[in-house]
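Engineer: Have a look; sequence and predicted model below, questions after that.
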Amino acid sequence: MSAQAPHNTLLIPGPIEFDDAVLQSMAHYAESHVAPGFVKVFGEAITLVRKLFQSTDPAAQPFVIAGSGTLGWDLVSANLIERGDNALVLNSGYFGDSFSNCLETYGAQVTQLKSVIGERHSLEQVEQALKAKPYKVITITHVDTSTGVLSDVKGVAQLVRRVSPETLVVVDGVCSVGSEEIAFDEWDLDAVVTASQKAIGCPPGLSIVMCSGRAIQRAQSRKTPSGSYYASIANWLPIMKNYEAFKPSYFATPPTQLVHALHTTLSQITARPMSERFAVHARESDRVKAAIAELGLKQLAPNPDAQAHGMTAMYLPEGLTPPDVLPGLLKRGVIFAAGLHKEIATKYIRFGHMGVSVTDPNRKDVDNALAALKEALAEAKQAKGL
């Protein structure tokens, strides 16, 4: 049984429900960010990030910085791109638009390759775009939470290395790291941006970025200074290296309690092979998707290969909108998210099933949510006379 106060179960695509031990670690007493005890915890947490990404490459470097996942976009855009450089954005929903805006803020010339809603890009489309002109970076949203589309990061990375090997492969993994397979070294990625509050299972407030040695070198060989002070790799690189070597260091004060929480959740996650974690998410995802199909609901992503395993975006029956259904779910103790994609936001809802809600066998979050969804839909249809 959880020691947390009774509350409605949060099943949106992040933030997610948290393990008791993670929340308890947030209650750590005040301590200096350069005290030996904290330095050890932070250093170990950075090393655990390497395990999370399945990376053993000493040239690669994790960054754990106070901020949201959006800060990761700044870290990439401010350091790996110079004004006038070309960037190719594989857009599978709302967050492709946002990443493009961030890149353009730092002077990138952005080309967006937009997919049809609910679909991911074919490798043929990507290859054609890469051959059209040279790109400094290509960005991929691994899971776009506005559509529930899972992109083929491994396939795209292999394609880039074959067609345009100088192009850096950058992954927005905010809603994928911890629930979808990511093999940083094996797939030869250059940067993966994520955040603490989704499948990693830590409260919001930490931006986590994994950079390859190639990306670090690109940042260090810039012709012009980075356009950001706080998101400068030059400023953060020695800090991360020092902490991981258990040496106190300072550029900006880390959120000490959040780092304790991150250490706790990463210790839990990496205690077992990552493959087992991915398999659990895949199994529960299959169960959710089968259940909503039985309810007559269709997913935004119809192709199973392009369906995320940590969330499901589902169209509502004709005549219903999110405000017709979400209150019924809430009345039954379950919180889903409304639609986010601006073109179809009124037509669908989103169910986040990741982290402890699927990995803790003592929790019945998914079962309760599916039962609540069935009842809320029936209630809404009756109220609308459908």
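Structural biologist: Nice, thanks for sending it over. Model, not experiment: these values are computed from the prediction.
Engineer: Please make it C-alpha for all contacts and neighbour counts, starting now.
Structural biologist: Noted.
Engineer: where along the stretch 251-386 of the chain do the helices fall?
Structural biologist: Secondary structure of the stretch 251-386 of the chain by DSSP state H, counting those that start in this stretch: the helices cover 256-269, 274-294, 322-331, 356-359, 365-384.
Engineer: what's the span of stretch 289-309, first residue to last?
Structural biologist: In terms of Cα to Cα, to the nearest Å, the two terminal residues of stretch 289-309 are separated by 10 Å.
Engineer: what sits up against that stretch?
Structural biologist: 117-120, 143, 147-152, 179-180, 281-282, 284-286, 312-317, 353-354, 370, 374 (Cα atoms under 8 Å, 6 or more residues apart in numbering).
Engineer: thinking again about what came up before, of all the helices of the stretch 251-386 of the chain, which one is nearest residue 159?
Structural biologist: helix 274-294 (23.9 Å; Cα to Cα).
Engineer: got another, please set it beside the one above:
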Amino acid sequence: MSTQAPHPTLLIPGPIEFDDAVLNSMGHYAESHTAPGFVKTFGETLTLVRKLFQSSNPAAQPFVVSGSGTLGWDMVASNLIERGENALVLHTGYFADSFAACLETYGANATQLKAPIGDRPSLEQIEQALKEKTYKLLTITHVDTSTGVLSDVKGVTELVRRVSPETLVVVDGVCSVGCEEIAFDAWDIDVVLTASQKAIGCPPGLSIVMTSPRAVDRFRNRKTPPASYYASMANWMPVMQNYENFKPSYFATPSTQLVHALHTTLTQITSRPLSERFAAHTQASDSVKAAVAELGLSQLAPKPENQAHGMTAIYLPEGLLPTDVLPLLLKRGVIFAAGLHKEIATKYIRFGHMGVSVTDPNRNHINSAIASLKEAFSEAKQAKGL
């Protein structure tokens, strides 16, 4: 059992509940970011990032930079594509809109390939788009946190390599890394960006980016300088390389306590086969989705192959709003999230089931939350006379 102070169980699609050892790591005493102890911790953390992404290619480059997952978009948009070049954004929800806006902020031309809410663009549609225009990069939101839609990263990457091999494949894995299978080398992905606070199980504040040799070459062969200073790979790459080789380096001060916490959680995650972690999330997801069906409710993503394993977006019955249900869940000690997709935000809620809430059997978070969900729906419907 956790030794943390009593609190409602946080079951939103991130931030998530944390392991005690991870939070204890945040209490590390003050130290210099160039001191031998921290340099060793940071260097080991970068190597653990490689294991997390299942990458053994020494020419691939991990980055761990203070910032939110959104910083990963800036690193892509300011380093891997230049003003006036084309990007194809596969749209499965709110976060594709945001990634496209980020790309356009730096002068790229972002074309969105949109699917209906709850669905994803088909491989045939993607192939047609790639044949119509030359794209420097293609972005995929592996799991869109606004809809719970899971994208087929492996299938899309295989398609891009066949149809447009020079196009970089960029994966927004903020809501997927740590709970969905992702094999960086085997799938031949170019970039995966994520953040510390979701299935990785670390407090918010770190942007984590993995880049392929192809992406590194793209950056090094830019015709113009990087379009950002803080997000510039020119500034961060030598720092990351030095730390991984246990040499002190400096561009901007890292979040030392957060890096200790990340080191702890990545050590835990990689100490067991990743396949076991993915299987545990699939099992928990199946339980949640079975409960949703038992309640007679539907998901935003109706097709099983499109459904994420770390969260579930649940349509509310006609006549109920998130404000009718969420307070009743809180009364039972559980926090879910309201809808986020701007077109249907008042019609659904989101249940996050990832990280320690899934992997620690002593916590019983998922089963308790399912029971609370059933009770809350019953009470809400009764109150509304439904």
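Structural biologist: Everything's here; your move. From a predicted model like this one, the values you see are computed outputs, not experimental measurements.
Engineer: circling back to that earlier point, put together TSV for the helices of the stretch 251-386 of the first structure, with distance to residue 125 of the first structure and mean neighbour count on each row.
Structural biologist: What follows is those, written out as TSV (distance: least, Cα to Cα, whole Å; neighbours: other Cα atoms under 10 Å):
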stretch	distance to residue 125 of the first structure	mean neighbour count
helix 256-269	36	22
helix 274-294	27	17
helix 322-331	34	18
helix 356-359	35	21
helix 365-384	36	17
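Engineer: would you turn these into CSV with distance to residue 75 of the first structure?
Structural biologist: Below are the helices of the stretch 251-386 of the first structure laid out as CSV (distance: least, Cα to Cα, whole Å):
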stretch, distance to residue 75 of the first structure
helix 256-269, 19
helix 274-294, 26
helix 322-331, 35
helix 356-359, 29
helix 365-384, 35
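Engineer: do you know which of these lies nearest residue 131 of the first structure?
Structural biologist: helix 274-294 (33.7 Å).
Engineer: Strands along the first structure, start to end?
Structural biologist: Along the first structure, counting by DSSP state E, strands occupy 9-10, 61-66, 86-91, 109-114, 137-141, 143-144, 149-150, 168-172, 191-195, 206-211, 311-315, 334-335, 337-338, 348-352.
Engineer: Which residues lie in contact with residue 31 of the first structure in this structure?
Structural biologist: Applying Cα under 8 Å, 6+ apart to residue 31 of the first structure gives the contacts 38, 256.
Engineer: Tell me the counterpart of it in the second structure.
Structural biologist: By TM-score structural alignment, residue 31 of the first structure lines up with residue 31 in the second structure.
Engineer: returning to what we had before: residue 169 of the first structure: which of the helices of the stretch 251-386 of the first structure is closest?
Structural biologist: helix 274-294 (22.1 Å).
Engineer: Superposed on the second structure, what's the mean shift for the closest one?
Structural biologist: Mean deviation of helix 274-294 of the first structure from its aligned counterpart in the second structure after superposition (mean Cα distance after the TM-score superposition for the first structure): 0.6 Å.
Engineer: hang on, the earlier thing: so how do I select the buried members of the contacts of stretch 289-309 of the first structure in ChimeraX?
Structural biologist: Applying 16 or more other Cα atoms under 10 Å to the contacts of stretch 289-309 of the first structure, the buried members can be selected in ChimeraX as follows:
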select :117,118,119,120,143,147,148,149,150,151,152,179,180,281,282,284,285,312,313,314,315,316,317,353,354,370
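Engineer: Give me the spatial nearest neighbour of residue 249 of the second structure, chain neighbours excluded.
Structural biologist: The shortest distance from residue 249 of the second structure to any non-neighbouring residue, by Cα to Cα, 6 or more residues apart in numbering, is to residue 239 (5.3 Å).
Engineer: Tell me how many other residues surround the one you found.
Structural biologist: By the measure other Cα atoms under 10 Å, the count of residues near residue 239 of the second structure is 19.
Engineer: Likewise for the one 4 residues further on?
Structural biologist: Residue 243 of the second structure: 22 surrounding residues under other Cα under 10 Å.
Engineer: again with residue 62 of the second structure
Structural biologist: If you count neighbours by other Cα under 10 Å, residue 62 of the second structure ends up with 27.
Engineer: Now do the same contact list for the nearest residue to it once chain neighbours are set aside.
Structural biologist: Taking Cα to Cα, 6+ apart, and ignoring the residues beside it in sequence, residue 62 of the second structure has residue 210 as its nearest neighbour in space, at 4.4 Å. Taking Cα under 8 Å, 6+ apart, we find residue 210 of the second structure in contact with 50, 53, 60, 61, 62, 63, 190, 191, 192, 193.
Engineer: just checking, the fourth one touches residue 213?
Structural biologist: Yes: assessed by Cα atoms under 8 Å, residue 61 of the second structure is found in contact with residue 213 at 7.5 Å.
Engineer: Which of these two has more residues huddled nearby?
Structural biologist: Using other Cα under 10 Å, the more surrounded residue of residue 61 of the second structure and residue 213 is residue 61, with 22 against 15.
Engineer: Give me the nearest residue to the more buried one, chain neighbours excluded.
Structural biologist: In space, residue 61 of the second structure is closest to residue 211, 5.1 Å off (Cα to Cα, 6+ apart).
Engineer: Spit out the contact partners of that neighbour.
Structural biologist: 60, 61, 62, 190, 191, 192.
Engineer: Now render those as CSV, adding distance to residue 105 of the second structure.
Structural biologist: Below are the contacts of residue 211 of the second structure laid out as CSV (distance: Cα to Cα, whole Å):
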residue, distance to residue 105 of the second structure
60, 27
61, 25
62, 24
190, 22
191, 20
192, 20
